[in-house]
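[1] Give me a 3D structure for the following:
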Amino acid sequence: MDIQEPEEHLDLRMTLGFIRNDLRAMSDVDLLDTKALEACKIKVKGLQLSGKESLPQFFAPCPVDIPGPTDDYVDNHYDPDGDARVSDRAWSLYLYFQSYLQRMVVDLPPGHDHWCTIAIGDYRFKELRQLDRSIFGPYWIIRVQEYTRPHIKCIMFNNVEAADGELLRGEVLTILNLMLRQLKLYALVDNMIVPVLIFSLNGQRPRIIEAYFNGRDLVVKCTKPYDFTAMDSATLKIFAQWFVGEPKGVTSEFDSGE
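    Next up, the predicted model:
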């Protein structure tokens, strides 16, 4: 039996597509200023990874303790002084983070592996990877197994470092492309919210971003940039806990109280 897309679901895809088109037109922009954010209906908020306030709304950290990224545990080496370009430094950090995650996922207790990897080639949007003037793109994308939830996560890179409170055009284009990809899937047609968790490796200043559309605005919540000019094992373990953590929250309708 054919699955019919509800009218409000189609309207949602069109709205996000319009925002993406506005960002496409800003091809000479790296950092989105206040005027650009307002024009694209993007609301920027702060994000915390611990405590009780400003936590991610649609994602939870792994509920079980995980090993830290020690030299004995991770089959790789992070050299913060080895590369000069911002994108190369992001690649170096990603290789170490990837090695840590791949080892750690194998050691997760049964019932805590909710995610599967999607090949980058499955995303047919040209903006997903930009390699000309401003370099950005995805390293690793994961989605919930069996498409039981619309949540999606991505580790991405930029060749631009953003300060606290700043938002990069490449980050938002990546968020929108991931949302639109999920919204095109018949298996997820009953969902109006596609939560996205981005691990944005901006050189040696990585941060985590949660994004979702609330029916009016594209809400983008950013942590502070973390300092990886030297290895920070404690922070990398926190990143890993959120990468393998669980999806949560109601996604079938917008929250009228937000």
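[2] okay, CA-based contacts and neighbour counts for the rest of this
    Will do.
[3] For stretch 94-103, which residues meet the burial criterion?
    Residues of stretch 94-103 classed as buried: 94, 96, 97, 98, 99, 100, 101 (neighbour count, 16 or more other CA atoms under 10 Å).
[4] let's see this one next to it:
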Amino acid sequence: MSTEAEDRKLATRTHYRSILRSINQTICQLETDHIDQHDAKRAGIQQRSMSLESKSDNPSFFVPYEDEYVHSDDDEYPTYEPDVEDRLNVGQFHYYMQDWCGQSYPEDENKPEGIRFRSRAELGLGILAEVNNHHWHVSLICSAPAVTGPLPHVKCLMESEATGDNRLLRSEIVAIIQTMVARLNTKSLRPHIVAPVMLYSLVGPQHLRVLEAYFNGKNLIIGQTKLYDMRAKDMATIDLLTRWWLGFAKGETKSITVAPSS
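    Okay, the predicted model is just below:
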């Protein structure tokens, strides 16, 4: 028999899922790839700047992997080709990052990474993609390994044909919300009411940014890094991205500790 506290938490999770679905519907009704900041705010999304380099603006629910790691194969880097359609350049870069993230692992097996690759079915997710009018899809999905119990944190790698700028993309918001709603509807995660999502978003012409999202009880908070220009191989940036991909979950997810924003 459930306790009164458990019932309240279940009601909170149901309420949060409803709000997130409403935000998703509002964004989708705009029928645009790029979401202007005033439209995002009106929908219930609060944007903030985020940095993977500066500790003062680091993600709130994830930390990087600090130990040594290795990569099993050094594929040829897909240098940007200006005479080729951007969607093809992004696609080739996506294949590279998908392979790189999927085949990077700790050098010392006694210092494990903070991710576990999962299928959509394992996480109760449907198809994370659109092919009509809006073109994007999520390829890799990872959850945090259970320590004292299952954790709600998820990381995703996605590709969009849209050109990146300072605005959020429909694809990013939809992928985040669908993932978050699924985590808030997972039985094993019932103690948790916050379901953080870290999203590696590959966009045109051949750029990448990292987003972190969580719902604070009132708004969907989305932090976004700068757009990393990946038209030429930049191993310092690839190393930075790899460390955050392999890194660990952190933060309070069983209660709301961030004051609701106006």
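[5] Got a TM-score for the pair?
    Put the two chains on top of each other and the TM-score (TM-score structural alignment, normalised by the length of structure 1) is 0.88; 251 aligned residues with a CA RMSD of 2.2 Å.
[6] So which of the buried residues of stretch 94-103 of structure 1 sit within helices?
    Mapping these onto helices (DSSP state H) picks out 94, 96, 97, 98, 99, 100, 101.
[7] Now the last one. Nearest residue, chain neighbours left out?
    Read it as residue 101 of structure 1. Distances taken as CA to CA, 6 or more residues apart in numbering put residue 240 closest to residue 101 of structure 1, at 6.6 Å, once the chain neighbours are dropped.
[8] Now do the same for the one you found: its match in structure 2.
    Under the alignment (TM-score structural alignment), residue 240 of structure 1 maps onto residue 242 of structure 2.
[9] doesn't residue 99 make contact with that match?
    No - using CA atoms under 8 Å, residue 242 of structure 2 is not in contact with residue 99; the gap is 11.5 Å.
[10] residues in contact with the residue positioned nearest the centre of structure 1?
    Closest residue to the average C-alpha location of structure 1: residue 198 at 1.5 Å, with CA atoms, centre = their mean. Contacts for residue 198 of structure 1 (CA atoms under 8 Å, 6 or more residues apart in numbering) come out as 153, 154, 155, 156, 175, 208, 209, 210.
[11] quick one: it is in a helix?
    No - going by DSSP: H, G, I helix; E, B strand; the rest coil, the assignment for residue 198 of structure 1 is strand, not a helix.
[12] Alignment lookup: residue 54 of structure 1 to structure 2.
    Matched by TM-score structural alignment, residue 54 of structure 1 corresponds to residue 57 in structure 2.
[13] Roughly how far does its match sit from residue 48 of structure 2?
    9 Å (CA to CA, to the nearest Å).
[14] ok, back up a step: wait, which of the buried residues of stretch 94-103 of structure 1 is closest to residue 64 of structure 1?
    For the buried residues of stretch 94-103 of structure 1, the closest approach to residue 64 of structure 1 (CA to CA) belongs to residue 101, at 14.7 Å.
[15] That closest one and residue 66 of structure 1, how far apart?
    10 Å.
[16] For residue 28 of structure 1, what is the enclosing helix or strand?
    Using DSSP states H and E, residue 28 of structure 1 is not contained in any helix or strand.
[17] Tell me how many other residues surround it.
    10 (other CA atoms under 10 Å).
[18] Do a quick rundown of the helices in the stretch 51-200 of structure 2.
    Secondary structure of the stretch 51-200 of structure 2 (DSSP state H, counting those that start in this stretch): helices located at 86-102, 170-183.
[19] Give me the longest helix you can find in structure 2.
    helix 4-28.
[20] Beyond that helix, next helix or strand please.
    That would be, after helix 4-28 of structure 2 and using DSSP H and E, strand 34-35.
[21] Which residues does that next one contact?
    By CA under 8 Å, 6+ apart, strand 34-35 of structure 2 touches 27, 162, 167, 168, 169, 170.
[22] Nearest to residue 90 of structure 2 among the residues you listed?
    Looking across those and measuring by CA to CA, the closest to residue 90 of structure 2 is residue 162, at 9.6 Å.
[23] can you pull the contacts of that closest one?
    Residue 162 of structure 2 neighbours (CA under 8 Å, 6+ apart): 33, 34, 135, 169, 203, 204.
[24] ok so, going back, report how many residues lie close to the residue nearest to residue 101 of structure 1.
    Neighbours of residue 240 of structure 1 using other CA under 10 Å come to 22.
[25] what angle separates the host helix or strand of it from helix 86-106?
    In the assignment (DSSP H and E), residue 240 of structure 1 maps to helix 233-243. In terms of direction (axes from the mean of the first three to the mean of the last three CA atoms, to 10 degrees), helix 233-243 of structure 1 departs from helix 86-106 by 70 degrees.
[26] buried ones in helix 233-243 of structure 1?
    Buried residues in helix 233-243 of structure 1 (16+ other CA under 10 Å): 235, 236, 237, 238, 239, 240, 241, 242, 243.
[27] Just name whatever secondary elements it is in contact with.
    If you count contacts as 3 or more CA pairs under 8 Å, 6 or more residues apart in numbering; DSSP states H and E, helix 233-243 of structure 1 packs onto no helix or strand.
[28] mean shift between it and structure 2?
    Following superposition, helix 233-243 of structure 1 is found to deviate from structure 2 by 0.5 Å on average (mean CA distance after the TM-score superposition for structure 1).
[29] so how far is that helix off the chain centroid?
    Between the mean C-alpha location of helix 233-243 of structure 1 and the chain-wide mean there is a distance of 14 Å, by CA atoms, centre = their mean, to the nearest Å.
[30] Other residues contacting that helix?
    Where contact means CA under 8 Å, 6+ apart, the residues beyond helix 233-243 of structure 1 that reach it are 49, 59-62, 66-70, 97, 101, 153, 208, 226.
[31] coming back round to it: list the contacts of the longest helix of structure 2.
    Under CA under 8 Å, 6+ apart, the answer for helix 4-28 of structure 2 is 35, 39-40, 43-45, 170, 173-174, 177, 181, 184-185, 190-191, 193, 215, 217, 220.
[32] Quick one: buried ones out of the residues you listed?
    Of the contacts of helix 4-28 of structure 2, these count as buried by 16+ other CA under 10 Å: 35, 40, 43-45, 170, 173-174, 177, 181, 184-185, 190-191, 193, 215, 217, 220.
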